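Colleague: just to be clear, the model below is a prediction. Sequence and coordinates:
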Amino acid sequence: MVVFMTTASATSPTTIDRTAPNRVKALIVLCVMQLMIILDGTVVTVALPTIQGDLGFSQAGLAWVMNSYLIAFAGLLLLAGRIGDLIGSKRVFLAGLGLFTAASLLCGVATSAEVLIAGRFLQGVGGALASAVILGMIVALYPAPGEQARAMGFYGFTSASGASIGLILGGVITQTVGWHWAFLINVPIGVVSLVLAVRLLTGERGLGLGKGADVFGAVLVTAGLSLGVYTIVQTAEPHAELPRTLVPAAISLLLLAAFVLRQARATNPLLSLHIFRNRQVSVSNLVVILLFAAGFGFQFMTALYLQRVLGYDSLTTGLAFLPAPLMGAVMSLFVAPRLIVRFGGRIMLLAGLTAFLLALLWLSQAPVDGSYVVNVAPVLTVMGIGVGVGIQSAILLAMSGAAAGDAGLASGLNNTAQQAGAAVGTAVLATLAASTTTSRLSEGADTVLALRDGYSAAFIAAAGFVVVALILTATLLRTPQK
């Protein structure tokens, strides 16, 4: 039986009352915030053509509606997690939730491209602050193995199905009330969540700023991660030039190397390198990177396949994804927690990855005249099963190895792995699909057939990510013992 260790700070004199009946409501508040964060990563995807027409974006500038959010989010997660350890998770969560809600309002009333991009960047900052501490707070709320697995089931559902739900909502909202409401819908939800969070989440003192606010290290890692994500998303540009991507990539690597050296020598490091000595934490986060690289790339490529090959409009494309979040909900909320407690996180992670691999290989064979009933719906159902089990298991394994006092750090590290995986996967798979399509067109292939071949190549590459994750899980991970 798998047993998950609590990562609540051992130095906190007042921890969350684990026997309070309000902890279920607290869990809901935390998961709602996580769902909003993930939704905003994808909800605008199907609305981008409409936004471009309304605000006058250039084709290159349009990408920054997505990239500004992603760069801010990924770049600040580690810093936000450490701040949570120092000043208390509740304070950081409330600050992030408040900023995210205000930024959503700014995006919703934006009348220019510049205002929308600025709002999206602020959303990323607020999302990073809140998301970085959510995992640690859930673990503190539910320390016992069985109840922790069930609580993580709710969190796993938001992580596994949030992106698909975002695509569905994006299509429905865009064609019914307009793209502005893709952001404005966050405002009432955020305000209610903020009020409930103040009442339901018990504050803790934290380690104190005197324990180490490594400002220089924070600047290095934030700049390195942000520049790295910027470089990755730039590679997906159709006319990206190699020298223009190599220079920022090299600078990013130098900044991150300097950060590692700083952490090895600093008295109070931002990221204690000892956390990587735990093989379970290190390998689990590598698996998370690969899983999110395949998962987000899968959803992005599938949306393009539905629109550009099968000819679906934005509303139909969004609704087409419905089997994935429905099956993900069933698995994450009802099935996976019980199976994880009975068989262990490692076994269920292997099962989830295998199901996801099957879905990727299945869709890679979809024809240009594919049928939704035969070629899409079953694939999304299998994907929902695999991701619903796999993501929850991987996150639980990563968090269970963290030591006391590292809750925010472990949570921030895991969220950074998720965002890095999503950025890398989307950029790599989009670039591969575009290059394959261009090559097929130069050979004289029909446009639709060339597009299909590009997406098939991307699906096969995503399957390769999952195969690597399977090998790592099978050979290096072990179910933690009591």
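Modeller: That came in fine, so what should we check first?
Colleague: going forward, measure contacts and count neighbours with C-alpha atoms only.
Modeller: OK.
Colleague: now do the helices in the stretch 351-482 of the chain.
Modeller: For the stretch 351-482 of the chain, the helices defined by DSSP state H, counting those that start in this stretch cover 377-400, 407-442, 447-476.
Colleague: return the most buried member of these.
Modeller: Ranked by mean neighbour count under mean count of other CA atoms under 10 Å, these are led by helix 377-400, which reaches a mean of 27.
Colleague: so what does that one touch, helix or strand wise?
Modeller: Judged by 3 or more CA pairs under 8 Å, 6 or more residues apart in numbering; DSSP states H and E, helix 377-400 is in contact with helix 145-176, helix 279-304, helix 323-330, helix 336-343, helix 345-363, helix 407-442.
Colleague: mind checking which of those is nearest Leu196?
Modeller: helix 145-176 (18.0 Å; CA to CA).
Colleague: re earlier: can you list the helices of the stretch 351-482 of the chain in TSV and add distance to Val125?
Modeller: Below are those laid out as TSV (distance: least, CA to CA, whole Å):
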stretch	distance to Val125
helix 377-400	22
helix 407-442	13
helix 447-476	29
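Colleague: nearest to Leu326, of these?
Modeller: Closest among these, once you apply CA to CA, is helix 377-400, at 7.4 Å.
Colleague: compute the inter-axis angle for the closest one and helix 447-476.
Modeller: 30 degrees (axes from the mean of the first three to the mean of the last three CA atoms, to 10 degrees).
Colleague: centre of the chain to helix 377-400, how far?
Modeller: 13 Å (CA atoms, centre = their mean, to the nearest Å).
Colleague: hmm, back to that, between the helices and strands packed on helix 377-400, which gets nearest to Gly224?
Modeller: With CA to CA as the measure, helix 407-442 is the member of those nearest Gly224 (12.3 Å).
Colleague: circling back: out of the helices of the stretch 351-482 of the chain, which gets nearest to Thr245?
Modeller: That would be, of these and by CA to CA, helix 407-442, which comes in at 12.7 Å.
Colleague: distance between the ends of stretch 173-183?
Modeller: 10 Å (CA to CA, to the nearest Å).
Colleague: rewinding a little: out of the helices of the stretch 351-482 of the chain, flag the one nearest His239.
Modeller: helix 407-442 (10.6 Å).
Colleague: then this one, side by side with the first:
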Amino acid sequence: MTDTPTPTTLDDRSRWIALVVLCVGMLMIVLDTTVVNVALPTIQEDLGFSASGLAWVVNAYLIAFGGLLLLAGRLGDLISRRDMFLSGLAVFTLSSIVCGIATSQEMLVTARFIQGVGGAMTSAVILGMIVTMFPPGAEQAKAIGVFAFVASAGGSIGLLAGGVLTDAINWHWIFFINVPIGVVTAVLATRLLPRDKGAGLSAGADVLGAVLITGALMLLVYTLVKPAADKGWGATETLALGAIAIAMIGAFIAREATAATPLVPLRIFKSRNISGANAIQVLSVAGMFGMFFMGTLYLERVLKYDAMQIGLSFLPATLLMGGLSLGYTDKLIMRFGARNVLVPGLVLVCSALAWFTQISADGTYLVDILPAMALFGIGGGTAFPALMTLAMAGVEPQDAGLASGLVNTTAQVGGAVGLAVLATLSSTRSDKLTAQGKPLAEALTGGYQLAFVVGLALAFAALLVAVFVIKPVPAQAHGHAPETDAEAVPA
């Protein structure tokens, strides 16, 4: 057993203040991605990036972030989640300063990679800290709802912030704004987060396993965001690197099954609900990239919206998601159970993507966009807190950081897969329509429609997993109490 703090370590008021601190740290990480995306054209002009070179401003961050989440979460369990969170904040904040003062392409890309390291260290342990601070039941469900809102809706807030900062000042400030937030969050975290002590590295110091899984995930994310997106899924480089990444994952699983002190104890995957929730996370996030990424491109390139208008367009979804996540979903989970809240939420997410498949080149916001935003806001506001609850249900306190890192990892891998697949399919379809003589707006819209259809298929697959794999958990069982035998996959 570890010295992980129990839910009774903090009083009620201190727990909720600590949750705010954790969520501010998470919000800073989430905002960074979309804030940077809005500023990319300005960064390209200022530093002289080529089109392919500019992609590394995003890819360098994603490779480090996606590759290190699982390792960071497990190390938080073994050493200290609080120390991992604080160390990640320090790395993220300092690298943000370097990003802001960058005067060359190499300086910015390197700083972005280090920023991804800090982002992984910070975000990997947050959900694990939440489930150990809050007792199972209504409080924990509400706390997870707050986290789910910040994690899922923060990106659309970043679109607004990125537009304001880039237009009003310059692109350097999208990074400098992280500095005061990071410093204040670190000071408050030092004072308010409970000290914890893990079991020690001797309980899971599997160096070979760490090298295999970190290398595999970094290589997998690189393959998805670079050769797969640039050269296609059938390209020799894509297939070769993908095969190496899969082989490394296989070697990692074999290693963990035989290691005396595994980095990632495979027992965590025996839970049917934990495994199912992470599968849903991969599929649903991959599908939703159709809405956020392709939706943004449709608004920008077809409807000719600027950055501020795009951010405002996503605001209804953000407001609905926030209202439900923060005020109602926890009560629904406690009354009906997480699975029974997750399923209708995913149905609404699928409905939103289905609506987007009907967009037109001469579309309007009220007809083509707003109804889908409303459906997604309601669906996401109910589905994601329920999904986070299921992903952490049945996790022992000493594995909370691992489970937290796992659910973040599956989200990042799902996002990378979604981006690579949908962007490739969309651009290929648009190119074919252009070659057939279609006007540019119609050709682009045709490509986006195809992306939304594929995104809908992925979200529907997530819905099927929720219906046929996830087992109902009694309301009082939500939390990190052990699950019943009916909810476990036989070893």
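Modeller: Right, received. Where do you want to start? Since we're looking at a predicted model, the values are computed, not measured.
Colleague: that older thread, so which of the helices of the stretch 351-482 of structure 1 is nearest Leu194 of structure 1?
Modeller: Leu194 of structure 1 sits nearest to helix 407-442 of all those, at 19.9 Å, using CA to CA.
Colleague: in structure 2, what stretch matches the closest one?
Modeller: Using TM-score structural alignment, helix 407-442 of structure 1 corresponds to residues 400-435 of structure 2.
Colleague: what's the mean gap between that stretch and the aligned bit of structure 1?
Modeller: Its matched residues in structure 1 lie on average 0.8 Å from stretch 400-435 of structure 2 after superposition (mean CA distance after the TM-score superposition for structure 1).
Colleague: likewise stretch 371-388 of structure 2?
Modeller: Stretch 371-388 of structure 2, aligned to structure 1 and superposed, deviates on average by 1.3 Å (mean CA distance after the TM-score superposition for structure 1).
Colleague: residues in structure 1 aligned with that stretch?
Modeller: Against structure 1, stretch 371-388 of structure 2 falls on residues 378-395 (TM-score structural alignment).
Colleague: and if you look at stretch 306-315 of structure 2?
Modeller: Going by TM-score structural alignment, stretch 306-315 of structure 2 lines up with residues 313-322 of structure 1.
Colleague: ok, and what's touching the matching stretch?
Modeller: Contact with stretch 313-322 of structure 1 is made by 46-47, 164-165, 167-172, 174-175, 303, 306-307, 377, 380, as judged by CA atoms under 8 Å, 6 or more residues apart in numbering.
Colleague: now do the buried residues in it.
Modeller: For stretch 313-322 of structure 1, burial by neighbour count (16 or more other CA atoms under 10 Å) applies to 314-315, 317-322.
Colleague: just send the residues you listed back as TSV, with distance to Ile347 of structure 1 and secondary structure too.
Modeller: Output for the buried residues of stretch 313-322 of structure 1, formatted as TSV (distance: CA to CA, whole Å; DSSP: H, G, I helix; E, B strand; the rest coil):
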residue	distance to Ile347 of structure 1	secondary structure
Ser314	38	helix
Leu315	38	helix
Thr317	34	helix
Gly318	32	helix
Leu319	32	helix
Ala320	31	helix
Phe321	27	coil
Leu322	27	coil
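Colleague: could I get those residues as a markdown table with distance to Phe298 of structure 1?
Modeller: Shown next, in a markdown table, are the buried residues of stretch 313-322 of structure 1 (distance: CA to CA, whole Å):
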| residue | distance to Phe298 of structure 1 |
| --- | --- |
| Ser314 | 17 |
| Leu315 | 19 |
| Thr317 | 14 |
| Gly318 | 14 |
| Leu319 | 16 |
| Ala320 | 14 |
| Phe321 | 12 |
| Leu322 | 15 |
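Colleague: closest one of those residues to Phe296 of structure 1?
Modeller: The closest of those, once distances to Phe296 of structure 1 are taken by CA to CA, is Phe321, at 13.1 Å.
Colleague: matching residues in structure 1 for stretch 108-126 of structure 2?
Modeller: Counting by TM-score structural alignment, stretch 108-126 of structure 2 corresponds to residues 116-134.
Colleague: let me fix that, I meant to ask about stretch 278-295 of structure 2.
Modeller: So stretch 278-295 of structure 2 sits over residues 285-302 in structure 1, by TM-score structural alignment.
Colleague: that stretch against structure 2, how far on average?
Modeller: Taken over the aligned residues, the distance from stretch 285-302 of structure 1 to structure 2 averages 1.1 Å (mean CA distance after the TM-score superposition for structure 1).
Colleague: hmm, back to that, the match of stretch 108-126 of structure 2 vs structure 2 - mean distance after superposition?
Modeller: Relative to the matching residues in structure 2, stretch 116-134 of structure 1 has an average distance of 0.9 Å after the fit, by mean CA distance after the TM-score superposition for structure 1.
Colleague: for stretch 452-468 of structure 1, same thing?
Modeller: Looks like 0.5 Å for stretch 452-468 of structure 1 (mean CA distance after the TM-score superposition for structure 1).
Colleague: which residue numbers in structure 2 does that stretch align to?
Modeller: Per TM-score structural alignment, the counterpart of stretch 452-468 of structure 1 in structure 2 is residues 445-461.
Colleague: sounds good, over and out.
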